[in-house]
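In: Just the structure for this:
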Amino acid sequence: MEKKWWQKAVVYQVYPRSFQDTDGDGIGDLAGVIQRLPYIKKLGVDVIWLNPIYKSPDCDNGYDISDYRAIQPRFGTMAIFDELLTKAHELGLKIVMDLVVNHTSDQHQWFQESKKSRDNPYRDFYIWRPGDSQKKPNNWGSYFGGSTWDFDEATKEYYLHLFAKGQPDLNWENPQMREQIWKMMRFWLDKGIDGFRMDVINLISKPEGLPDAPNPEQALYGNVEPVVADGPKVNQYLREMNQQVLSHYDVLTVGEMPSVTPEDAAQYTNLDGSELSMAFEFDHVTLAMNPDPRLGKWNDAPVSLVALKKTLSKWQLALAGKGWNSLYWNNHDRARAVSRFGNDTPKYRERSAKMLALTLHLLQGTPYIYQGEELGMTNAHFTSLDQYQDIESIEAYHQLVDRAQIVDGPTMLRYLATEGRDNARTPMQWDQSSHSGFTEGQPWLPVNPNYQEINAAQEVQDPDSVFAFYQKLIQFRHEKEIIVYGDYQAVDLDDSQAFVYRRTYQGQTLIVLSNFTAQTLTRDYQLPADKELLISNYADDQGPTLRPYEAKAYLY
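Out: Below is the predicted model:
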């Protein structure tokens, strides 16, 4: 394959609202990202992915954009963004922006025009359908609860919103709308940014005729994904985007793609470079779905290791030589990795955080680290609804507990504490000072109380910290081509306690062994005597013995 810079890169995701506040309003800002660039550089990553920083009324924390070419005032100004871009580049760090073009805010000028009349030039920038105030165009249920359709009294039609009603979906069938998107993308790329992470990009092509979803019992809380994911023209639109915009720049592009299959992802990320660099798949982070289909992702069941291994292995093999994987455990929409896949008790948190890091970073693909993951930050373990800010969590609680009465309040709070998005959004834990050094004001979301034990100031100084372990893994990816390009082979997929796999490249073999349990295991794979212990999360090596949450990699 042709070697690309982003195959060897490691990406660090910054959720600006929760990263670093510099003006005391309790909300992180771009000046805070500038302040912490040396920390990100010290970690050793290559790329920063910024969650949306555009002007927005914030009905969904910036994923409802009202002006694609303006900075959200609470984050700063365009001059501060330009300074961030310059300083990042001076440190050898690239900047990737979030691209949110499945929908806009209902405050965007396009939608404000679109609402004025049925013959407005911007009407077809969005998806409008006839109906009356009683009969909706179809049975689609929104990701955030309730119908995907909202009735507009002025023009007596419904507009489509797969997410919140303040996030109307764009009409990608309209070439004039697409041209406006291309112009906006060129605006940022001409500034010098280094790529885009594309929000729910495989939802942009809606099925012809907008047919009913096959599972009406889930309409209450999100049945729309099977109907709209990977629609008939997604590849066409992405190829056009590539031809018109992306191919003229040397950039990293990653598409967030709910429900994407490996076969579709191989097309989206094909090695001829005609669409995207890589995709975010959801298979491994949605394994523990609730058996009650009306509850979707809301549950607190543990993740099956066998299912996790089979899923990750499926993606490793399916894209080998065809496309490119993205590797991640968590992000701003997912619970903290060590709480969901590891063990976040004080006894095992550090060990299991390192184990998860090693397991993921030695796979083939581009790894993504979500802010605080490199410290082993945990879920917030909130216990009451008033501690949450996330629209998805709050709406789900009201929909499933108050309105539909499918689940009781204490159970739903357990589910939110396991899967709620605010678990990832609590402020970054910098030090032991007030509010963990995130702000001198009142933080927009409570700081996790464990910041006294888990914080950057302590870990940066500790050669045995989770942070130091991530530094080593990143360095190995930069130095050892077997990690970037090696073939993948799973070992004993039905082992429910250990995850073991091999990578092979140019006569070398790397074997990775990870114990996902608190028990001591024995796993003897008859490794050669001249093997080199590349990295381990224990200070000594006991060969075939795998202690609780032990992870290690040998090279031979």
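In: going forward, measure contacts and count neighbours with C-alpha atoms only.
Out: Noted.
In: who touches stretch 101-119?
Out: The set of residues that contact stretch 101-119 without belonging to it, under C-alpha atoms under 8 Å, 6 or more residues apart in numbering, is 56-57, 63-67, 120-126, 152, 154-155, 161, 165-170, 181, 198-201, 203-204.
In: Let's compare: structure for the following, please.
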Amino acid sequence: MTTYLMTFRGTYMTQELAPTLRDQSAAHSAGWWRDAVIYQVYVRSFADSDGDGIGDLRGIRRRLPYLAELGVDAVWLTPFYASPQADGGYDVADYRAVDPLFGDLSDADDLVREAHRLGLRIIVDIVPNHTSDQHAWFRAALAGGEERALYHFRPGRGTDGELPPNDWESVFGGPAWTRTEAGDWYLHLFASEQPDLDWNHPKVREEFDSILRFWLDLGVDGFRIDVAHGMVKAEGLPDIGLSEQAKLIGAQVLPFFDQDGVHEIHRSWRTLLDSYEGERIGVAEAWAPSSERLALYVRPDELHQAFNFQFLTCDWDATAMRRVIDGSLAATASVGAPTTWVLSNHDVVRHTTRYGGGEQGLRRARAAALLTLALPGSAYVYQGEELGLPEVQDLPDTVRQDPAFFRGDGQDGMRDGCRVPMPWSGTEAPYGFGPGGSWLPQPESWGRLSVAAQSGDPRSTLELYRSALALRKELPGLGDGEMEWLATPEGVLSFGRPGLVCTLNTLATEAELPVPGRPVLSSAALEFSGAAVRIPGETCVWWAV
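Out: Here you go, the predicted structure:
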């Protein structure tokens, strides 16, 4: 019986398989987004250039070679616009200015140019559902200006207007309305510092067309659209009649989310994006109650991609995974769009922890990475997942900044744990993040998880990702295209792509299967005996066929 740990960069892989893969390599001719691997950078936590403990654009630019070597195709940046930072920059005061925390406009320009030089595309966040309460429009609105029509101001209910206009709740908890000194109320589906815009007003639409053009002219390759499902509210702002409304998001259509009117906005944006050369794209952050409704956002005349939150929230269970994969592929195929696969982002607990934490969570996370990168479509990687970073669950209350933490009955308020700054090198914090400290404390155990510590170790999670991303470019059957499920025992998933088979054992125990081809990558060591292979529990394997 022979045991192998498969790594693309190891001698076994490169000696026996690399020439074959190079012979088969073929590039997709159009629609780069259809099979792109897009790396999410949470700007304040990626790399700090000036020692203030907060990541910035210059820090990101200096680390772009790392991302190019990792093998991703594009980089998505969270908001870096001028902002009071009430919600990590998702409260924008000026959409055309860079916040001094992160640099200036020339730094943004330099970052885009350097990324393009390295063959990377840049996608930036746009926040169209709401502005900051410090935005010039909202300040004028509070002063009684005509800008009031650009937001949702309403009289209150009750004898003296002391009650909110309806029963809507903030995603962060508490009422979705705040009363002004004048006695009326304004709508904010998130923090009170984030008043919702009224997209029925033509000036709002004209302004955002201008904002998109500003950044497209600077050279960005697309936009991730925050709350893409939220810009249009039901006529009359009707009551819901239920409490704990945050739990209903993604489970049913609500009068403030996933209204059909949002699609007209996205169609107009698609026309704008198509007017630029270079295949600029729009990506919807849209919570929809079904894969079918999510697919509406990526019809041929709307956006290019939508995040697949059904997959992100799926349990570690073979039956559930297959059901979500089938539903996702069927829905996007019905409109001719690619499916996206995402395991973590800046709003959810890191999947290493969601999958059980510790050694088990890491085993599952490594396996899940190979699964997602083998599925048809595009994949997203959240910074640090390629290092196997866990959620930081013991942050002191005094350092937390998530606005949901300070409210009740909304999101869990624990998003800071997935936003702790990246460890790059060294044995002590801030692990090469920057010349000073870090805005959130990093665990003492992160020294062994740093980029430097994992680089060159064929058994590390970083090298597993580098290998998988290199193979994804080499093997023509990966990325966009077809797949076919193969017969397997219960608890095991296996599917074929042209020239490749991907096998995932979700069980805690090993599974013995016929060898389907030549192993090219595995998330754990394999044992071979004749024509059979023993796949350890919670392991994924790629086979060349």
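In: Take the contacts of stretch 101-119 of structure 1 and, keeping just the buried ones, write it as a ChimeraX select command.
Out: Typed into ChimeraX, the line below selects the buried ones among the contacts of stretch 101-119 of structure 1, using 16 or more other C-alpha atoms under 10 Å:
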select :56,57,63,64,65,66,67,122,123,124,125,126,161,165,166,167,168,169,170,181,198,199,200,201,203,204
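In: After alignment, which residue of structure 2 pairs with Gly141 of structure 1?
Out: When structure 2 is aligned by TM-score structural alignment, Gly141 of structure 1 is paired with Glu169.
In: Revised request: answer the last question for Thr261 of structure 1.
Out: Using TM-score structural alignment as the criterion, the counterpart of Thr261 of structure 1 in structure 2 is Ser290.
In: swap in Gln316 of structure 1?
Out: In structure 2, the residue paired with Gln316 of structure 1 according to TM-score structural alignment is Leu329.
In: who's in contact with its match?
Out: Applying C-alpha under 8 Å, 6+ apart as the definition, the contact partners of Leu329 of structure 2 turn out to be 338-339.
In: That one should be in a helix, yeah?
Out: Yes - Leu329 of structure 2 sits within a helix when classified using DSSP: H, G, I helix; E, B strand; the rest coil.
In: Would you quantify the distance from it to Ala337 of structure 2?
Out: The span separating Leu329 of structure 2 from Ala337 of structure 2 equals 9 Å under the rule C-alpha to C-alpha, to the nearest Å.
In: element containing the most centrally placed residue in structure 2?
Out: For structure 2, Asn345 is the residue whose C-alpha lies nearest the centre (C-alpha atoms, centre = their mean; 4.4 Å). Counting by DSSP states H and E, no helix or strand carries Asn345 of structure 2.
In: try Arg139 of structure 2
Out: For Arg139 of structure 2, the host element (DSSP H and E) is helix 136-142.
In: Tell me the counterpart residues of that helix in structure 1, please.
Out: Using TM-score structural alignment, the residues of structure 1 aligned to helix 136-142 of structure 2 are 109-115.
In: Report the buried residues of that stretch.
Out: When burial is assessed from 16+ other C-alpha under 10 Å, stretch 109-115 of structure 1 yields the following buried residues: 110-111, 114-115.
In: One more: stretch 306-316 of structure 2?
Out: By neighbour count on 16+ other C-alpha under 10 Å, the buried set for stretch 306-316 of structure 2 is 306-312, 314, 316.
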